[in-house]
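J.: Requesting a structural model of the entry that follows:
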Amino acid sequence: MRVSLFITCLADQLYPEVGESVVRLLHRYGCEVDFPEVQTCCGQPAFNSGYQDEAREVARNLVRAFEHSDYVVTPSGSCSGMVHHYYPYLFQDEPEWKDKADKLVAKTYEFSQFLVKVLGVSDLGAYFPEKVTYHPSCHAMRLVGIKEEPQALLSNVQGMEFIDLPRKEDCCGFGGTFAVKMADMSQAMVCEKAANVCATNANVLVGTDMGCLMNIGGRLNKEGKPIRVLHISQLLEEGVNNGERK
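T.: Below is the predicted model of the structure:
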């Protein structure tokens, strides 16, 4: 199975180790992974700020980058949500590009979604003996409908004590440009989210979006809370390695 990695801006610039974990796990299940180097941003920051023409031009580049891919996998429900929901809208008046956008939508998957729904994998043989709580990101959950897949993967991790996060469906306050435009409100939201994470007494927070995890992790670090923050791919890869050594 040939898969193209859509790395996203945050992972590319700040968390490349997330992309590496994704690729190693996909290789484990027989996927041939390529990385189109012409890919850039999905256009979400511009789109959310009202710059639709600029977002459309950025989107064209992403469509071109993955035009010949069989599957496109990304470690971000947020960027996947941008492609799924807003690319057809951006190109609604351009039939040729609308068709290309629809084809990209049909083959684009968030990482946990791809593992469970396409590869049919929910048990990776991982062993991770830690107390873990999970933050479901808004865009993954509400835009792409990713609810069961991360839970299915986490429920099969051996040795892990999973603790449900209070008010887990509340936004963390990041929202891309929202955190900049509405800084005070964003801070109040992430403070509440961090408090709920701490209330679980978990020592690991896991999620599917590095935007959310960066925001929550930054708040936890500012408060001096020794809680590891991991993308689900990182937790699973570490767990797989633990399981092999066990």
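
J.: From here on, just use CA atoms for contacts and neighbour counts.
T.: Fine.

J.: In the longest helix seen in the chain, which residues are buried?
T.: Longest helix in the chain by number of residues (criterion: DSSP state H): helix 183-199. Neighbour-count burial for helix 183-199, counted by 16 or more other CA atoms under 10 Å, picks out 186-187, 189-194, 197-198.

J.: for the closest residue to residue 31 other than its chain neighbours, what are its contacts?
T.: Closest residue in space to residue 31, ignoring its immediate chain neighbours: residue 1 at 4.9 Å, by CA to CA, 6 or more residues apart in numbering. Residue 1 sits next to 30-32, 70 when contact means CA atoms under 8 Å, 6 or more residues apart in numbering.

J.: try residue 54
T.: 43, 46-47.

J.: So it belongs to a helix, correct?
T.: Yes: looking at residue 54 with DSSP: H, G, I helix; E, B strand; the rest coil, it is inside a helix.

J.: That one and residue 90, how far apart?
T.: The gap separating residue 54 from residue 90 is 10 Å, by CA to CA, to the nearest Å.

J.: Helices along this protein, start to end?
T.: 9-13, 16-28, 44-48, 52-65, 77-90, 95-107, 111-113, 138, 148-155, 178-181, 183-199, 210-222, 232-245.

J.: Now the ones you listed in a markdown table, please, with extra columns for distance to residue 170.
T.: Putting these into a markdown table (distance: least, CA to CA, whole Å) gives the following:
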| stretch | distance to residue 170 |
| --- | --- |
| helix 9-13 | 22 |
| helix 16-28 | 24 |
| helix 44-48 | 20 |
| helix 52-65 | 27 |
| helix 77-90 | 15 |
| helix 95-107 | 27 |
| helix 111-113 | 21 |
| helix 138 | 8 |
| helix 148-155 | 17 |
| helix 178-181 | 15 |
| helix 183-199 | 8 |
| helix 210-222 | 12 |
| helix 232-245 | 19 |
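
J.: next up, for comparison:
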Amino acid sequence: MKYNVGLFIPCYVDQFFPEVGIATLRLLEKHNCNVIFPEQQTCCGQPMANTGMEQEGKKIYQQMAELFKNCDYIVGPSPSCVYHIRKHYDVAEQTEEIKHLRANCYDLVEFLYDVLKITQLDVSFPHRVGLHKGCHGLRGMQLDKPSELQKEVAPKWTTILHMVNDIEIADLTRTDECCGFGGTFAVAEEAISVKMGKDRVQDHINNQVEVITSGDMSCLMHLQGIIKRQKNGPKIMHIANILNGDTL
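T.: This next block holds a predicted model:
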């Protein structure tokens, strides 16, 4: 079955990392999706909600719902933004459009795993990779198993990554520790945020990682800034680029 998929590209990806959006588009098209990109889309409203302006964000929520109302699914390369839509659009009036958006909005990896149910990828990435498991995707959406949970959780991130030929996934010392970005937390608590980020980078260095990947480019942006400033550390690459077969 060919789905009509609305491509949701977070604002920071659109502005700073367009290659992630392009990789997401190509990956969906490779798997027989009819991709629709509403050019009027804006920020999902998460930064406003994080700073106590959730009521002001309602107009954004309503616009997003209207733009994607005719799509079978809405897919974006950001568990953080997708989780915000699912969890926090509850403050808006629950119109049919809002309910449709919340019920059918998926992170890219989740969509590949749960909806398309892919079992192989005809791509190669011959590098040692460290997977940074961002907090919203890990604990909010359970795209992998948090270390504190006793119940079994399908390891969607790692399962999909293992479909890539020639990849080596490193066993990190602290597999699910926060990078310290946290959106506006990085501004309000700069010193703590930087220290947490440095600790995450060092874990990857200690385990001889060549490339740090994640489902959230926001986390990677934070780690990339630290790596550039300390002039030491792996390269960064969004998981969509790896799954699409892009090279470093």
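
J.: Please list which of the contacts of residue 54 of structure 1 are preserved in structure 2.
T.: Here is what carries over to structure 2 from the contacts of residue 54 of structure 1, by both residues aligned by TM-score structural alignment, their matches' CA atoms under 8 Å: residue 46.

J.: Kindly indicate the member of the contacts of residue 54 of structure 1 with the most neighbours.
T.: Within these, most neighbours by other CA atoms under 10 Å means residue 43, with 24 neighbours.

J.: Could I get the contacting residues of the residue nearest the centre of structure 2?
T.: Centroid check for structure 2 by CA atoms, centre = their mean gives residue 78 as the closest residue, at 2.7 Å. Residues in contact with residue 78 of structure 2 (CA under 8 Å, 6+ apart) are 10, 107-108, 215-217.

J.: For PyMOL, write the select line for the buried members of the contacts of residue 1 of structure 1.
T.: Only the buried entries of the contacts of residue 1 of structure 1 go into this PyMOL selection, using 16+ other CA under 10 Å:
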select buried, resi 31
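
J.: Now distance to residue 150 of structure 1 too, for the contacts of residue 1 of structure 1, in TSV please.
T.: As requested, the contacts of residue 1 of structure 1 are arranged in TSV below (distance: CA to CA, whole Å):
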residue	distance to residue 150 of structure 1
30	21
31	20
32	23
70	23
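
J.: do you know how far residue 116 of structure 1 is from residue 151 of structure 1?
T.: Distance from residue 116 of structure 1 to residue 151 of structure 1, by CA to CA: 10 Å.

J.: Check residue 78 of structure 1 too.
T.: Applying CA to CA to residue 78 of structure 1 and residue 151 of structure 1 gives a distance of 18 Å.

J.: How about residue 53 of structure 1?
T.: Residue 53 of structure 1 is 38 Å from residue 151 of structure 1, by CA to CA.

J.: Who has more neighbours out of the two?
T.: residue 151 (15 against 12).

J.: wait, doesn't residue 232 of structure 1 sit right on residue 210?
T.: No: with contact defined as CA atoms under 8 Å, residue 232 of structure 1 and residue 210 do not form a contacting pair (9.9 Å).

J.: joint contacts of the two?
T.: By CA under 8 Å, 6+ apart, no residue touches both residue 232 of structure 1 and residue 210.

J.: Nearest residue to residue 41 of structure 2 in space, ignoring adjacent ones along the chain?
T.: residue 64 (6.4 Å).

J.: Equivalent analysis for residue 26 of structure 2, please.
T.: residue 244 (7.1 Å).

J.: How about the contacts made by residue 196 of structure 2?
T.: Contacts of residue 196 of structure 2 (CA under 8 Å, 6+ apart): 178-180.

J.: Okay, residue 181 of structure 2 and residue 128 of structure 2: tell me how far apart.
T.: Relative to residue 128 of structure 2, residue 181 of structure 2 is positioned 24 Å away (CA to CA).

J.: so how many other residues sit close to the aligned partner of residue 23 of structure 1 in structure 2?
T.: In structure 2, the residue paired with residue 23 of structure 1 is residue 25, using TM-score structural alignment. When neighbours are counted by other CA under 10 Å, residue 25 of structure 2 registers 26.

J.: How about the one 5 residues further on?
T.: When counting by other CA under 10 Å, one arrives at 11 neighbours for residue 30 of structure 2.

J.: And residue 149 of structure 1, by the same measure?
T.: That count, for residue 149 of structure 1 with other CA under 10 Å as the rule, works out to 20.

J.: Once you drop chain neighbours, what's closest to the counterpart of it in structure 2?
T.: Mapped onto structure 2 by TM-score structural alignment, residue 149 of structure 1 lines up with residue 156. Nearest residue to residue 156 of structure 2, sequence neighbours excluded (CA to CA, 6+ apart): residue 143, at 5.2 Å.

J.: next one: residue 241 of structure 2
T.: Using CA to CA, 6+ apart, the closest residue to residue 241 of structure 2 is residue 23 (5.4 Å).

J.: so what's the one you found up against?
T.: So residue 23 of structure 2 contacts 240-241, 244, 246 (CA under 8 Å, 6+ apart).

J.: Nearest to residue 209 of structure 2 among these?
T.: The nearest member of the contacts of residue 23 of structure 2 to residue 209 of structure 2, counting by CA to CA, is residue 241 at 17.1 Å.

J.: Against residue 49 of structure 2, how distant is the closest one?
T.: From residue 241 of structure 2 to residue 49 of structure 2 the distance is 29 Å (CA to CA).

J.: What are the buried residues along stretch 130-141 of structure 2?
T.: 130-139, 141.

J.: got those as a markdown table, with distance to residue 85 of structure 2 columns?
T.: A markdown table is the format used below for the buried residues of stretch 130-141 of structure 2 (distance: CA to CA, whole Å):
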| residue | distance to residue 85 of structure 2 |
| --- | --- |
| 130 | 28 |
| 131 | 24 |
| 132 | 22 |
| 133 | 19 |
| 134 | 17 |
| 135 | 16 |
| 136 | 12 |
| 137 | 13 |
| 138 | 16 |
| 139 | 15 |
| 141 | 12 |
